[in-house]
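In: sharing a sequence plus its predicted fold:
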Amino acid sequence: MFKLISQRVALGLLTLLLASALIFLGVEALPGDLASKLLANNATPENLAALRLELGLDRPMLVRYWEWLSHMLQGDFGASLSNKRAIIGDLGPRALNTFFLATYAAVIAVPLAVALGIIAAIRQGGIFDRLVNVVTLFSISVPEFFIGYVLVMLLAVKIRLFPVLSNVTPDTDFAQRLYLTFLPMATMVMVVVAHMMRMTRASVLAVMASPYIEMAILKGLPKWRIVVQHALPNALAPILNVVALNLAYLIVGVVVVEVVFVYPGMGQWIVDSVSKKDLPVVQACGMIFAAVFISLNILADVLAIISNPRLRHPR
């Protein structure tokens, strides 16, 4: 098992290295000259030369990539081009806001999805099962921003239960933060619950076709007990995998949701930085998202290995 986990971690680090190269190359491939865009009307030859020297644009791309990557590994994300402040100072509060929103959604979504999946498996073919399948299929098919705007129209404009914008500050207390972020949390929950619920239902029903489950049915055990005590433990591997993957989505998928609700997290920051041509901030946020996404994918692989003996002992 240690060898398998070590291989997954090594592949994850290699993937992160490739992701850093893609992020850097993607920013480098943007059309136009960065120095000219930043100076705009003041783009004289002297000013352009001085700014290119200051930003290091006069050096080869490989040299700049190595310096950027080595500084980032040391925790130095550089300075913002818009306000000249260190990125790490502004990154901390925004990262905490993003992780708070993702955690808030995960705490609601994971138990809800597993419970709905188990109930749907117990009542397979019933009204509840059909209704849940229709609702989850709809939420999977509809983009996040549409769900967000629908929730705003219903719960913020017409009924006025929650605010339209999620304006939180470092001084906002915990209860108020939960209230202000309810709508973006509900938007993300509606998206990820569908995937996890459908996988839970499918995994439990696949195990229900096993011979030992048929024996338990013949013994007269209640169906809920068969599902919870006998089927669910053997269906955990794919469920844990899809839960970990959806947690990764919660972290990197907040960009659209944060923009809809003007939430001061990393997603909103990266969109603002793109419009301002603040490329160091875009690179820093991109690396944070990539690192979190790859780490949670590695976690999904490790959980699958631990929970499934067939992966620990390949033929």
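Out: Arrived safely.
In: from now on I want contacts and neighbour counts done on CA atoms only, so please keep to that.
Out: OK.
In: quick check: Ile270 touching Ala284?
Out: No. In this structure, Ile270 is not within contact of Ala284 by C-alpha atoms under 8 Å, at 9.0 Å.
In: which residues do the two both contact?
Out: Taking C-alpha atoms under 8 Å, 6 or more residues apart in numbering as the contact criterion, no residue touches both Ile270 and Ala284.
In: please report the distance of Val157 from Phe77.
Out: Val157 is 40 Å from Phe77, where distance means C-alpha to C-alpha, to the nearest Å.
In: same deal with Arg225?
Out: For Arg225, the distance to Phe77 (C-alpha to C-alpha) stands at 53 Å.
In: identify the residues contacting the residue nearest to Ala86 when sequence neighbours are not counted.
Out: Counting by C-alpha to C-alpha, 6 or more residues apart in numbering, Ala86 lies nearest to Ala79, which is 4.3 Å off, once chain neighbours are set aside. Counting by C-alpha under 8 Å, 6+ apart, Ala79 makes contact with 85-87, 280-281.
In: put this next to the previous one:
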Amino acid sequence: MKNILLLICKRIGASLITIFVISLIIFIGVELLPGDVAETVLGQSATPETVEAFRKELKLDLPPHVRYATWLNHFVHGDFGNSLANKRPVAELVNWRLSNTLLLAMVTAFIAVPLSIFLGILAALYRNTLFDKMISITTLSFISFPEFFIAYVLIALFSVQLNIFPSLAIIDDNMGFFNKLYAIILPSLTLTCVVTAHMMRQTRAAIINVLGSAYIEMAEIKGIRGFRIIVYHAFPNALSPVINVVAVNLAYLVVGVVLVEVVFVYPGLGQLLVDSVAKRDLPVVQASGLIFSIAYIFMNLAADILSMLANPKLRQSNF
């Protein structure tokens, strides 16, 4: 138990260092953007005195390292600053958008995770058959297509041709839960097509790798059926790589949905990030980028911890 806690503490420490490095990269990247933020926000008609006063208000007259330390300190305490576009607190903008992104991610995960594991088990059970080959071809096709292409195909089919689902996933706080589900069904299906392919293929590969073990051969000699062998013997011992790929894809559902949100005009954090970049709303860009990074890092941290708990070999390692 002590060894497990030590490994978890090491992982948490490494994650915190990674977040610090990413925050530094985000700040430097924003600093290197061409043009002057104050002049961009105020416009070309602004007088030099107005621009200089606005620069002082944004603390752009301070040295970069002082502004970085101030920004990071405020971020840690939950103060993301104010938006340059509408003067509203960034935390207020981010909270609602992040909740929408998490809703889309949870609905997609609810569909994709059980479906991918079930298909992975069936593909491993009927490996090298026509069913397995058809599943492999289908998943490879979904992996090869970019998300926006799949989104437009679904829009053309279900919105234009069949007129079943809306082409724009516009939601607000006044909508009921089931109305929100109906509105986000197409972006959810788009993400499901992408992440299910990755998780299914990894599940299949992990189970097939375990099926070559000696204890599996012994179970087959005893006359245990193939489906029972996979579900009760092979799959539990293949959990570690499956957990990893599921966690990585769940992280993608939070941080990699920018294109999907833009295509469906979904009011999520990815759409907010794109709009803020276009408006040069730097406080929102910095906060959104760092929140995406934190979500991705801690999803991977959760995958590492669950993998250690599921695999005794990893609990004895020094990674």
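Out: Thanks, I have the structure now. Quick caveat: nothing in here was measured; it's all calculated off a predicted structure.
In: more neighbours: which of Val157 and Phe77 of structure 1?
Out: Phe77 (23 against 14; other C-alpha atoms under 10 Å).
In: show me what contacts the more buried one?
Out: 68, 71, 86-88, 280, 284.
In: what is the equivalent residue in structure 2 for it?
Out: When structure 2 is aligned by TM-score structural alignment, Phe77 of structure 1 is paired with Phe80.
In: could you confirm that match falls within a strand?
Out: No. Counting by DSSP: H, G, I helix; E, B strand; the rest coil, Phe80 of structure 2 is not found in a strand; it is coil.
In: could you check which residue of structure 2 pairs with Phe293 of structure 1?
Out: Applying TM-score structural alignment, one finds that Phe293 of structure 1 aligns to Tyr296 in structure 2.
In: do the same with Leu17 of structure 1
Out: Match for Leu17 of structure 1 (TM-score structural alignment): Phe20.
In: if I look at its match, how far off is Ile297 of structure 2?
Out: Taking C-alpha to C-alpha, one finds Phe20 of structure 2 at 11 Å from Ile297 of structure 2.
In: cool, and Lys313 of structure 2?
Out: Distance, Lys313 of structure 2 to Ile297 of structure 2, using C-alpha to C-alpha: 23 Å.
In: more neighbours: which of these two?
Out: Ile297 (20 against 10).
In: the nearest residue to that one once chain neighbours are set aside: neighbour count?
Out: Excluding its sequence neighbours, the residue lying closest to Ile297 of structure 2 (C-alpha to C-alpha, 6+ apart) is Ser15, at 6.5 Å. Residues lying near Ser15 of structure 2 (other C-alpha under 10 Å) number 17.
In: same question for the one 10 residues further on.
Out: By the measure other C-alpha under 10 Å, the count of residues near Ile25 of structure 2 is 13.
In: now Arg64 of structure 1
Out: Should you count by other C-alpha under 10 Å, Arg64 of structure 1 turns out to have 16 residues around it.
In: how about the corresponding residue of structure 2 for Gly56 of structure 1, what does it touch?
Out: Residue pairing (TM-score structural alignment): Gly56 of structure 1 is matched to Lys59 of structure 2. Shown in contact with Lys59 of structure 2 (C-alpha under 8 Å, 6+ apart): Arg67.
In: can I assume Lys59 of structure 2 sits in a strand?
Out: No. With three-state DSSP as the criterion, Lys59 of structure 2 is coil rather than part of a strand.
In: distance check, it against Gly43 of structure 2.
Out: Counting by C-alpha to C-alpha, the gap from Lys59 of structure 2 to Gly43 of structure 2 is 19 Å.
In: check Leu314 of structure 2 too.
Out: Counting by C-alpha to C-alpha - Leu314 of structure 2 and Gly43 of structure 2 are separated by 57 Å.
In: of the two, give the one with the bigger neighbour count.
Out: Higher neighbour count among Leu314 of structure 2 and Gly43: Leu314, with 17 against 11, using other C-alpha under 10 Å.
In: map the more buried one across to structure 1 for me.
Out: By TM-score structural alignment, Leu314 of structure 2 lines up with Leu311.
In: and the closest residue to that match other than its chain neighbours, what does it touch?
Out: Spatial nearest neighbour of Leu311 of structure 1, chain neighbours left out: Ile305 (5.3 Å); criterion: C-alpha to C-alpha, 6+ apart. By C-alpha under 8 Å, 6+ apart, Ile305 of structure 1 lies in contact with 1, 311-312.
In: go on, Phe158 of structure 2?
Out: Phe158 of structure 2 makes contacts with 164-165, as judged by C-alpha under 8 Å, 6+ apart.
In: alignment lookup: it to structure 1.
Out: So, by TM-score structural alignment, Phe158 of structure 2 is matched to Leu155.
In: same question, Phe264 of structure 2
Out: In structure 1, the residue paired with Phe264 of structure 2 according to TM-score structural alignment is Phe261.
In: how near is its match to Val282 of structure 1?
Out: From Phe261 of structure 1 over to Val282 of structure 1 the distance is 20 Å, taken as C-alpha to C-alpha.
In: next one: Glu28 of structure 1
Out: 12 Å.
In: do the same with Gln176 of structure 1
Out: Gln176 of structure 1 is 30 Å from Val282 of structure 1, by C-alpha to C-alpha.
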